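Asker: Provided below for reference: sequence and predicted model.
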Amino acid sequence: MATFAGLFTVREFRYLYPAYALSYVGDQLSSVAVAILVFDRTGSPVATAVAFSAAFLPSALGPVLGSLADRFPRRGLLIVCDLARAILVAALALPGMPIGAAIALLYLAHLFTPPFMSARAALMPDVLGGEAYIAGNGLTNLTYQISQVAGFAIGGAVVLLVTPAGALLANAATFALSAALIWRGIRPRPAPESEGARWSPLRDAAAGVRHVFTDPWLRQCLLLVWLVSAFAFSTEAIAYPLARELGGGPPLAGVLMATIALGYATGATVLTRWTRPSVRDRVTVPLAVLSGLALLPMLAHPPAPVVLALLFCCGLGCSFSTPLNAMFIQRAAPAYRGRAMGVAIAGIAAGQGGGFLLAGWVTELGVTASATVGLCGIGALASAVCCGAAYASAAATPVASEPSGT
C-alpha cells in the first residue's frame, strides 16, 4: 500500500507537488487581492463579484485549453503557464491600473489555469505509477480541499498586512517559484503523439469530448462526480445564511464550510492511504449515496452540533470522487489525458456553479437555509442512485480504444 511519505522518495514528485501547491495558493491569493482592490476603489459589490468570478470563468474553456496539454510537451507547458501568470499578476500591481483593465488581466491570468491543471494531471501518471499514483492524486486533492478553506482567509490576512498590490507581487512570486521548481525537478518528455499535424483548438476539444463520452466508464464516472458534487457542495453557497439561522455569524459560517472539507479530507485519506483497491471500488457508490443521505435530516432544522455532524458525513461521502479522479486519468488514453481533464474541469465548474446558484435562488424564494440544504441532499441522493447504477453497470466495460482522429 503506497504511503504519502513514500511519494516523496520519487524525485520528480518532490518538485511537482510543491509547484502545484504554490500555483493553487497563487490563484487564491490573486482572486482575493483583486476583489478587495476593486471594492476599495468602487465600493460596488457587483463590480467585486464580477472581479471575483473572473477567476473561475476560464474553467468553462477547459476542453479547449486542456487540449494544449496533448499537443505540446507537458513540462514546458507547465513552465509557460506559470511564467505567464507571474507576469500578468505582477502587472495587476502597477499603480493606477484601471479597474476594467485589472479584471481583464485577472481573467487572462486565469486562462492559463486550465492548461496548467490538465498538463499536471496528464503528467502525474508518468511520474507515479499504480497505487502510488492513486495516493499522489489523493494527496493533491487533500491539498486542494485544505487550501480552499484556508486560502481565502490567509489571502485576506496577507492583503491586510501588505496591501493588495503587495499581495499581488507575492502572488506573482509564487508562480515564478513554481516554474523554477518544475524546470529544475521535472525531466523533459516529448509531446504526446497526435495524428493531426496542426493544433486546432475546436477540433481537438471536440475529439477530447468524444473520447470521454464514447467510453461508458469515463462518461458515467464524470456524470456521477459532476451531479453529486453539484448538489452536495451547494451548501457552501448558503453557509452564511445557514449560520445566521443557527444563531451564529461569519465564524460559524467558516466552521460549516471547514467541516465539509474536513469530512472530505478524512474520507480521501482513508480511501487513498489505507483502503485496498477492491474495497475502494465497492464503496464508491455507497459513499456517493451517503453524501446526499447525510443532508436529509436538515429538513427537520436540527441544532448546530447536529448540523456539523451531518456536514462532516456529507463531506466524507463526497470523498468517493478522489480515487475516481485518478482512475479517470489512468483510464483515458495517454494522448487524450489533457483534454479529458479539461472536460472534467469544465463540468465540475459548471455543476458547482449551477448548484451554488440553485441553492441561493431557493433560499431567496423564502425557503429556510436548513430546508434548502435538505432539498439539495435529495438532489444529491437521486443523482447518486441513478448515476451510481449506471456507473456500476459500466465498470466492467473494456477500456475504449483511441479515436482515429484528433
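Answerer: Okay, I see it. Quantities reported herein were computed from a predicted structural model and do not represent experimental measurements.
Asker: all contacts plus neighbour counts: C-alpha atoms, from now on.
Answerer: Will do.
Asker: so which residue of this structure lies furthest out from the middle?
Answerer: The C-alpha centroid of the chain is most remote from Gly96, which lies 32.9 Å away (Cα atoms, centre = their mean).
Asker: that one in helix, strand or coil?
Answerer: Of the three states, Gly96 takes coil according to DSSP: H, G, I helix; E, B strand; the rest coil.
Asker: that one and Arg41, how far apart?
Answerer: 11 Å (Cα to Cα, to the nearest Å).
Asker: just Leu311 next, same as before
Answerer: For Leu311 relative to Arg41 (Cα to Cα), the value is 37 Å.
Asker: the two - which one has more neighbours?
Answerer: Leu311 (28 against 11; other Cα atoms under 10 Å).
Asker: roughly how far apart are the more buried one and Leu242?
Answerer: Counting by Cα to Cα, the gap from Leu311 to Leu242 is 12 Å.
Asker: just Leu365 next, same as before
Answerer: Leu365 is 15 Å from Leu242, where distance means Cα to Cα.
Asker: what does Leu222 give?
Answerer: Leu222 sits 29 Å away from Leu242, going by Cα to Cα.
Asker: ok now the helix or strand where Leu256 lies, how far from the chain's centre?
Answerer: Using DSSP states H and E, Leu256 sits within helix 250-269. Its chain's C-alpha centre and that of helix 250-269 lie 16 Å apart, by Cα atoms, centre = their mean, to the nearest Å.
Asker: who are the packing partners of that helix?
Answerer: Judged by 3 or more Cα pairs under 8 Å, 6 or more residues apart in numbering; DSSP states H and E, helix 250-269 is in contact with helix 130-185, helix 239-245, helix 304-318.
Asker: ok, Asp316 - contacts?
Answerer: Heads up, residue 316 is Leu, not Asp. Applying Cα atoms under 8 Å, 6 or more residues apart in numbering, we find Leu316 in contact with 260, 262-268, 287, 291.
Asker: which among the residues you listed count as buried?
Answerer: 260, 262-268, 287, 291 (16 or more other Cα atoms under 10 Å).
Asker: make JSON lines from the residues you listed and add distance to His301 to it.
Answerer: Formatted as JSON lines, these follow (distance: Cα to Cα, whole Å):
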{"residue": "Ile260", "distance to His301": "18"}
{"residue": "Leu262", "distance to His301": "22"}
{"residue": "Gly263", "distance to His301": "21"}
{"residue": "Tyr264", "distance to His301": "23"}
{"residue": "Ala265", "distance to His301": "26"}
{"residue": "Thr266", "distance to His301": "26"}
{"residue": "Gly267", "distance to His301": "26"}
{"residue": "Ala268", "distance to His301": "28"}
{"residue": "Leu287", "distance to His301": "24"}
{"residue": "Ser291", "distance to His301": "18"}
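Asker: of the residues you listed, closest to Leu218?
Answerer: Closest approach to Leu218 among the buried ones among the contacts of Leu316 (Cα to Cα): Leu287, at 18.7 Å.
Asker: next one for the comparison:
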Amino acid sequence: MPKLYGDRRARVRLLPMQEEPQTATAPGSSVDPAGTRGSGYRRAFAVREFRFVFAAHALSLLGVVVSEIALTVLVYELTGSPLLSALAFALGFLPYLVGGTLLSGVADRFPARRVLVVCDLVCAGCAALMALPATPVVALLGLRCAIAAVSPVFSGTRMATLADILGDGDLFVLGRSLLRIVSQSAVLVGFGLGGVLLAFVPPRGALVITLGTFLASALLLRLGTRRRPARSGGGALMRYSLAGTRQVLGDRRIRALLLLLWVPSMFVVAPEALAAAYADELGVGTAWVGLLMCTMPVGTIAGELYAGAALSPAGRSRIVLPLASCGLLPLLAYPLHPDLGWILLALLLAGSAGAYTLGLDRWFVDAVPEELRGRAMTVHTAGLMTIQGVGMALAGAAAEFWAVSTVVGGVGVLGTLCCVLLAMEVRRTGIPRRETGLTTI
C-alpha cells in the first residue's frame, strides 16, 4: 500500500541524489525494463498497452466532441430554442458530480477492462438511440445525461488502470500528461472539425460517427489491455461508492492534494468563460473571441510538453508548489487594460503554469491506497469537471455587476490567495522526500 503522508513529524537526513527507477512497480504492471528505454514521452509509448489506451482515449474523445456539437445543432433544429440548445451542451457537465460519487465504486469493484469496455458500449448505445429519427428532444437530453454520468466512471477507471499499466512512478505521470494533452488539443481543433463535419453530414449522421468511435474505443480496450482483477468490493454499490468518497475526502493529505488539483482550475476558466464579453467590452471583432479562448490551452500544452520532456521527476516535484501558487498572477494584467497582445501573453503564461499537475499527479497516486485508487480517481475527475462548471457560472454572475477586466483581475487575486493557502496545507501534510534527495526515518 502506498504511504499516506500525515502530520507526523519525521527526522530527515540527506542522501545522495538518486534517479528513481523508471520501471513499473505496481502489481500486474505490463511495463518491462527493456520496454521503457528512451527519454521523455517515448518511454510511455514504448509500452504496448498504453498505446492502445491512448488510441482509445483519442477515439472516445472525438466521439464526445462530435456528439456535443451534433446534439446542440440537432436540438436547435428540432425546437428552435436557444435555451434547449444550450442545455444540451450544459448537460455534459451537470451529471459528473452524481456519477462520480454514487457510481465511483464501479471503478474498484469490477475488473477495470470490463468497466472500460461496458462504459464505451453504454455510450455507443446512447449515441445509437440519439441517431434514430424517432427519438424526441426529451429523450435526447436524457441520453446526453446518461453519457455524462458514465464519463467520470470511465475516466477514473482509466486513470487507475494507467497506474497498473505504467506503474505508479514517472511513467504514470508521463502517460497521464499525454492523455491531458490530447484533451487540451481537442479544445483547439475538435469543435472546428465538428463544425466542418456538420457542413457535409446531418446531425444524426454525425451521431452515427460518434457511435463508431465509441465502438472502436471499446474494441481497442478489449483487445489491447490485459484483464486485471477487481481491487476490492462487497456490499451495496451506492454505499460502497459513498464510503470510498468519504475515505478520499476524509484523509487530510489526499484532500489537500485534490483541492490543489481542483481549485486552480476553478479560477483559471474565468478568462475563457468571459472571452466573448471581454471582446465586446474592448469593441474588437469576433475573431478575437476564438483567439482569447484558444491561447490558454496552447500554453497548457506547451507547459506540459516541456515539463514532461525536459524535466526530471525531481524537477517536476520542485515546481509543483511554486507554479500552483503563482499560476494565476498573470491574470492581474486584465485590470491594467494593456494591448491585446499582452493579454494573450498573460493567458499563455497562465496556461503554461498547468505543468504543476505532472508532479502533483505523482504525489496523488502515491498518497492513495491501492484498494481505493479507482474511486479516488473517479472522485478527482468528477470534482474537476464540476468545479470548472461552478467557476464559469460564478465568473459569469460576477460579470453582470462588474467589468470583465475587473472580474478577471479579482479572480487572479482571490485565486492566488486560495492557491497559496492550499500549497501551505499540502506542505504541512508532507512533501515526498524521495524526489528531492531526502528520506524520512
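Answerer: Structure received. Every value quoted in this text rests on a predicted model; they were computed, and no experiment measured them.
Asker: TM-score for these two?
Answerer: The TM-score (TM-score structural alignment, normalised by the length of structure 1) is 0.93; 394 aligned residues with a Cα RMSD of 1.7 Å.
Asker: circling back to that earlier point, mean per-residue distance, whichever helix or strand comes after the helix holding Leu256 of structure 1 versus structure 2.
Answerer: Following helix 250-269 of structure 1 in sequence order, the next helix or strand is helix 277-293 (DSSP H and E). Aligned to structure 2 and superposed, helix 277-293 of structure 1 gives a mean residue distance of 1.7 Å (mean Cα distance after the TM-score superposition for structure 1).
Asker: give me the distance between helix 277-293 of structure 1 and the centre of its chain.
Answerer: 20 Å.
Asker: can you tell me which two in the buried ones among the contacts of Leu316 of structure 1 are farthest apart?
Answerer: Farthest-apart pair in the buried ones among the contacts of Leu316 of structure 1 is Leu262 and Leu287; separation 15.4 Å (Cα to Cα).
Asker: which residues of structure 2 does stretch 296-303 of structure 1 align to?
Answerer: Counting by TM-score structural alignment, stretch 296-303 of structure 1 falls onto residues 332-339 of structure 2.
Asker: cool, stretch 16-25 of structure 1 as well?
Answerer: Using TM-score structural alignment, stretch 16-25 of structure 1 corresponds to residues 53-62 of structure 2.
Asker: what's the average distance of that stretch to structure 1?
Answerer: Averaged out, stretch 53-62 of structure 2 is 1.0 Å away (mean Cα distance after the TM-score superposition for structure 1).
Asker: buried sites along that stretch?
Answerer: For stretch 53-62 of structure 2, burial by neighbour count (16+ other Cα under 10 Å) applies to 53-62.
Asker: excluding its backbone neighbours, what's nearest the aligned partner of Thr245 of structure 2 in structure 1?
Answerer: By TM-score structural alignment, Thr245 of structure 2 lines up with Val209 in structure 1. Spatial nearest neighbour of Val209 of structure 1, chain neighbours left out: Val343 (6.6 Å); criterion: Cα to Cα, 6 or more residues apart in numbering.
Asker: what residue of structure 2 matches up with the one you found?
Answerer: Checking with TM-score structural alignment, Val343 of structure 1 has Val379 as its match.
Asker: likewise for Arg71 of structure 1?
Answerer: Match for Arg71 of structure 1 (TM-score structural alignment): Arg109.
Asker: let me know whether its match touches Gly234 as I believe.
Answerer: Yes: assessed by Cα atoms under 8 Å, Arg109 of structure 2 is found in contact with Gly234 at 7.5 Å.
Asker: the more surrounded of these two?
Answerer: Arg109 (23 against 9).
Asker: what about Val122 of structure 2, distance to Asp108 of structure 2?
Answerer: From Val122 of structure 2 across to Asp108 of structure 2, the span is 19 Å (Cα to Cα).
Asker: which one of the two is surrounded by more residues?
Answerer: Per other Cα under 10 Å, whichever of Val122 of structure 2 and Asp108 has more neighbours is Asp108, with 28 against 17.
Asker: which is the next helix or strand following the helix or strand that contains that one?
Answerer: Using DSSP H and E, Asp108 of structure 2 maps to helix 106-109. Of the helices and strands lying after helix 106-109 of structure 2 in sequence (DSSP H and E), the nearest is helix 112-131.
Asker: remind me what the helix or strand following that following helix packs against, helices and strands.
Answerer: Using DSSP H and E, the helix or strand that directly follows helix 112-131 of structure 2 along the chain is helix 137-166. On a contact count with 3+ Cα pairs under 8 Å, 6+ apart, helix 137-166 of structure 2 meets helix 48-79, helix 96-102, helix 106-109, helix 112-131, helix 170-198, helix 373-398.
Asker: mean shift of helix 137-166 of structure 2 relative to structure 1?
Answerer: Mean deviation of helix 137-166 of structure 2 relative to structure 1 after superposition (mean Cα distance after the TM-score superposition for structure 1): 1.1 Å.
Asker: what range does that helix cover in structure 1?
Answerer: Mapped onto structure 1 using TM-score structural alignment, helix 137-166 of structure 2 spans residues 99-128.
Asker: so for the matching stretch, what gets flagged as buried?
Answerer: Buried-residue list, stretch 99-128 of structure 1, by 16+ other Cα under 10 Å: 99, 102-103, 105-125, 127-128.
Asker: start to end distance for it?
Answerer: Note: stretch 99-128 of structure 1 ends 43 Å apart using Cα to Cα.
Asker: pull the most distant pair out of the buried residues of stretch 53-62 of structure 2.
Answerer: Of all pairs drawn from those, the greatest distance, 14.1 Å, lies between Val53 and Leu62 (Cα to Cα).
Asker: neighbours of the aligned partner of Thr225 of structure 2 in structure 1, how many?
Answerer: Structural alignment (TM-score structural alignment) places Thr225 of structure 2 against Ile186 in structure 1. Ile186 of structure 1 has 19 neighbours, counted by other Cα under 10 Å.
Asker: likewise Asp251 of structure 2?
Answerer: Neighbours of Asp251 of structure 2 using other Cα under 10 Å come to 15.
Asker: contacting residues around Glu245 of structure 1?
Answerer: Neighbouring residues of Glu245 of structure 1 by Cα under 8 Å, 6+ apart: 368-370.
Asker: re the thing from before, for Leu365 and Leu242 of structure 1, indicate the residue with more neighbours.
Answerer: Remark: of Leu365 of structure 1 and Leu242, Leu242 carries more neighbours, 26 against 8, as counted by other Cα under 10 Å.
Asker: settle this for me: that one is touching Ala369, isn't it.
Answerer: Yes: between Leu242 of structure 1 and Ala369 there is a contact at 5.1 Å, judged by Cα under 8 Å.
Asker: quick revisit: for the residue nearest to Val209 of structure 1, what are its contacts?
Answerer: 62-63, 66, 208-209.
Asker: next: Met377 of structure 2.
Answerer: By Cα under 8 Å, 6+ apart, the neighbours of Met377 of structure 2 are 155-157, 159-160.
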